[in-house]
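**Q** please find the sequence and the predicted model below.
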Amino acid sequence: MGFFLETLLGGLMTGMLYALVALGFVLIFKASGVFNFAQGAMVLFAALAMARFAEWLPKWLGFSSPVLANVLAFILAGVVMFAVAWVVERLVLRHLVNQEGATLLMATLGITYLLDGIGQTLFGSDIYKIDVGMPKDPLIAFESTFQGGILINKEDVIAAGIAAVLVIALSLFFQKTGTGRALRAVADDHQAAQSIGIPLNRIWVIVWCVAGVVALVAGMIWGSKLGVQFSLATVALRALPVVILGGLTSVPGAIIGGLIIGVGEKLSEVYIGPLVGGGIEIWFAYVLALGFLLVRPQGLFGEKIIDRV
């Protein structure tokens, strides 16, 4: 029982990190109605910016405090992501208002390669580290209840807590604020939103800024765990089954989908993997997503599309 709970907790914590990356997809889709393939590149770009600024700032400003370096690097990386959002809206999205979804999709693919190239040019292509002071040592809990206790990774607990707070804040933002309702209106119909006075350009800047902050937090956490390297962009691929499962338009769906995928991966690898030769954790999420596409394409919490003829 103790080992099961240990695996379950590990899956829940990993699932929260998946949900954090998936939020970037959901945010952009809710505001533009297009799937943002640039989200993985945004996570990588933000992580690279923070890692390199944390390394450069002490040399530029002449201080030695790692805490101050990380705080300033996070703020400066956030400013960079805001600048990226403004440039994307000014140079790309502004010229594609009311265009077909496929056109916007191709635009996000172009943004992906552009961010990858600029990131490598500005920040380099080596492996960098982000050390924000999260403890790496594991914690053994419930020793009196279960034999040997339950091994808990402190870093995963803190990371999952940060992800949960951000997810809750974004959920409230979409449900309780006028800007959040405007974002949903823009996603439903660009022309109708413009006709009632919603400034489409400003809304897109806001949503890309928010998605940039989400990418920065995700990049900081994943960069702290895995190191900042160009393979970090593939973390976004692990979030694809999450948004398929939860629904492309649902922030709560991203949370539930992330938790289901995280727990499912861990439990299937531990209990089913030995029966099929291992490696099930790699493809489990994609097979589950494929099943949902066949049965419920809109996901658990997505809006069902009905075409009237």
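**A** Here it is on my side, so go on.
**Q** alpha carbons only for contacts and neighbour counts from here, please
**A** Noted.
**Q** ok, now which ones touch the residue lying closest to I206 once chain neighbours are set aside?
**A** Spatial nearest neighbour of I206, chain neighbours left out: A85 (8.0 Å); criterion: CA to CA, 6 or more residues apart in numbering. With contacts taken as CA atoms under 8 Å, 6 or more residues apart in numbering, A85 has the following neighbours: V205, I206, W208, C209, G212.
**Q** quick one: those residues as a markdown table, columns for neighbour count, distance to G124 and secondary structure too.
**A** Conversion of those to a markdown table gives the following (neighbours: other CA atoms under 10 Å; distance: CA to CA, whole Å; DSSP: H, G, I helix; E, B strand; the rest coil):
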| residue | neighbour count | distance to G124 | secondary structure |
| --- | --- | --- | --- |
| V205 | 22 | 27 | helix |
| I206 | 19 | 29 | helix |
| W208 | 23 | 24 | helix |
| C209 | 21 | 24 | helix |
| G212 | 27 | 20 | helix |
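**Q** what about versus this one:
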Amino acid sequence: MDFDYLFFTEVLVGGLLSGVMYSLVAIGFVLIYKTSGVLNFAQGAMLLFSALTFVSLVERGVPFALALAVTFAIMVALGVAIERAVLRPLVNKPPITLFMATLGLSYVIEGAAQLLWGTQVHGLDLGINDVPFDIAGVFISQFDLFAAAVAAGMVALLSVFFRYTRVGLAFRAVADDQFAALAVGLRLPRIWATVWATAGLVALVAGLLWGARLGVQFSLSLVVLKALPVLVLGGFDSILGAIVGGLLIGALEKLAEVYIGDYFGGGIESWFAYVAALAFLLVRPSGLFGQKLVERV
């Protein structure tokens, strides 16, 4: 049988487009981890909360643009509140303490979303028809292209912001060495609050895109688990790593499902990424772009 290059390209492009959305979720982790060393497991709950807040406001008659602005303000406020109420009192605590705090926080946020907006499933329509484009014989979903373009734009905006602005330079200084940043007069609480607010914005964009694809329901918070293999491959402290890792995971899981899925009874897309991440973890624990930690004793 001749190899179908058009079909291969179609599968590969679909995987890469999904990978861009994985990268967007992973960047929420990277922002927090780089500056404070916290693996923010509440990112998935923040993603759910943003999508549920937005769709609930729209269903109550609030105009689309106003609902988006209100949800944005709420997510920024939520990010700042988390930093002040949870992270700041736990500064210099062991990493496992911080991780457990964010794990508990995820359930608090999900419970708050349930109290505010209920538990029913919502459909989220962003006005983009999921009709495939025919590009040189390769069929690509319109929604996937739109979602990937928005996610890529968000990633590019964050990269420029943290690379060329004064706040971004302060962020990078804190990420490199917190004690040196303190020595030159940088105010760590303000930087942490800014980063958590940015994580809230990332959760909003990711929540709307994933909510439109999967529906707004409480299982949406589990999308955060898709970011873990991405972080293992790319590195927990690298924005570039989150981008590359997302593309690799998206492409690998789609290709694996299509070309070797039948040998495993199908359905390997749901777990293949974790197998790949585990194998990579054994070879390069710090990820492709993560910094290797050197401890002196």
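**A** Cool, the structure landed. Only a predicted model underlies this, so the values are computations on that prediction, with no experimental measurement involved.
**Q** secondary structure class for the residue nearest to I206 of structure 1?
**A** For A85 of structure 1, the secondary-structure state derived from DSSP: H, G, I helix; E, B strand; the rest coil is helix.
**Q** what residue of structure 2 matches up with it?
**A** For A85 of structure 1, the equivalent position in structure 2 is taken to be G79, counting by TM-score structural alignment.
**Q** try P252 of structure 1
**A** With TM-score structural alignment as the criterion, P252 of structure 1 pairs with L240.
**Q** helix or strand: which one has its match?
**A** With elements taken from DSSP states H and E, the one containing L240 of structure 2 is helix 239-259.
**Q** the next helix or strand after that helix vs structure 1, average offset?
**A** For helix 239-259 of structure 2, the succeeding helix or strand toward the C-terminus, using DSSP H and E, is helix 272-283. Compared with structure 1 after the fit, helix 272-283 of structure 2 shows a mean deviation of 0.9 Å (mean CA distance after the TM-score superposition for structure 1).
**Q** quick check: helix 272-283 of structure 2 aligns to which part of structure 1?
**A** Residues 284-295 of structure 1 are the counterpart of helix 272-283 of structure 2, counting by TM-score structural alignment.
**Q** next one: stretch 208-222 of structure 2
**A** Mapped onto structure 1 using TM-score structural alignment, stretch 208-222 of structure 2 covers residues 220-234.
**Q** what of stretch 50-58 of structure 2?
**A** Taking TM-score structural alignment, stretch 50-58 of structure 2 hits residues 46-54 over in structure 1.
**Q** in the superposition, what's the average offset of that stretch relative to structure 2?
**A** Using mean CA distance after the TM-score superposition for structure 1, the mean distance for stretch 46-54 of structure 1 is 0.8 Å.
**Q** what about that stretch, distance to the chain center?
**A** Mean-position distance between stretch 46-54 of structure 1 and its chain equals 17 Å (CA atoms, centre = their mean, to the nearest Å).
**Q** and the longest helix seen in structure 1, which stretch of structure 2?
**A** Assignment by DSSP state H gives helix 2-32 as the longest helix of structure 1. Helix 2-32 of structure 1 falls opposite residues 6-36 of structure 2 when the two are matched by TM-score structural alignment.
**Q** state the distance from the match of A85 of structure 1 to I32 of structure 2.
**A** With distances defined as CA to CA, to the nearest Å, the gap from G79 of structure 2 to I32 of structure 2 amounts to 11 Å.
**Q** and for the two, which residues touch both?
**A** The contact lists of G79 of structure 2 and I32 share W196, A199, where a contact means CA under 8 Å, 6+ apart.
**Q** just checking, L151 of structure 1 is part of a strand?
**A** Yes: secondary structure of L151 of structure 1, determined by three-state DSSP: located in a strand.
**Q** ranges for the helices of the stretch 1-150 of structure 2?
**A** When secondary structure is read from DSSP state H, counting those that start in this stretch, the stretch 1-150 of structure 2 shows helices at 5-36, 43-59, 64-82, 95-117, 142-164.
**Q** want to throw the ones you listed into a markdown table with distance to S286 of structure 2?
**A** What follows is the helices of the stretch 1-150 of structure 2, written out as a markdown table (distance: least, CA to CA, whole Å):
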| stretch | distance to S286 of structure 2 |
| --- | --- |
| helix 5-36 | 13 |
| helix 43-59 | 21 |
| helix 64-82 | 27 |
| helix 95-117 | 17 |
| helix 142-164 | 21 |
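**Q** for the ones you listed, which one sits closest to S221 of structure 2?
**A** Go through the helices of the stretch 1-150 of structure 2 one by one with CA to CA and the one that ends up closest to S221 of structure 2 is helix 43-59, at 4.3 Å.
**Q** what is the nearest of the contacts of A85 of structure 1 to L115 of structure 1?
**A** Of all these, the one sitting nearest L115 of structure 1 is G212; the distance, using CA to CA, is 12.3 Å.
**Q** quick check: the closest residue to that closest one other than its chain neighbours vs V205 of structure 1, distance?
**A** For G212 of structure 1, the nearest residue in space outside its immediate sequence neighbours is M81; the separation is 5.3 Å by CA to CA, 6+ apart. When CA to CA is applied, the distance between M81 of structure 1 and V205 of structure 1 equals 11 Å.
**Q** also V79 of structure 1?
**A** Spatial separation of V79 of structure 1 from V205 of structure 1 under the definition CA to CA is 13 Å.
**Q** good, wrapping up.
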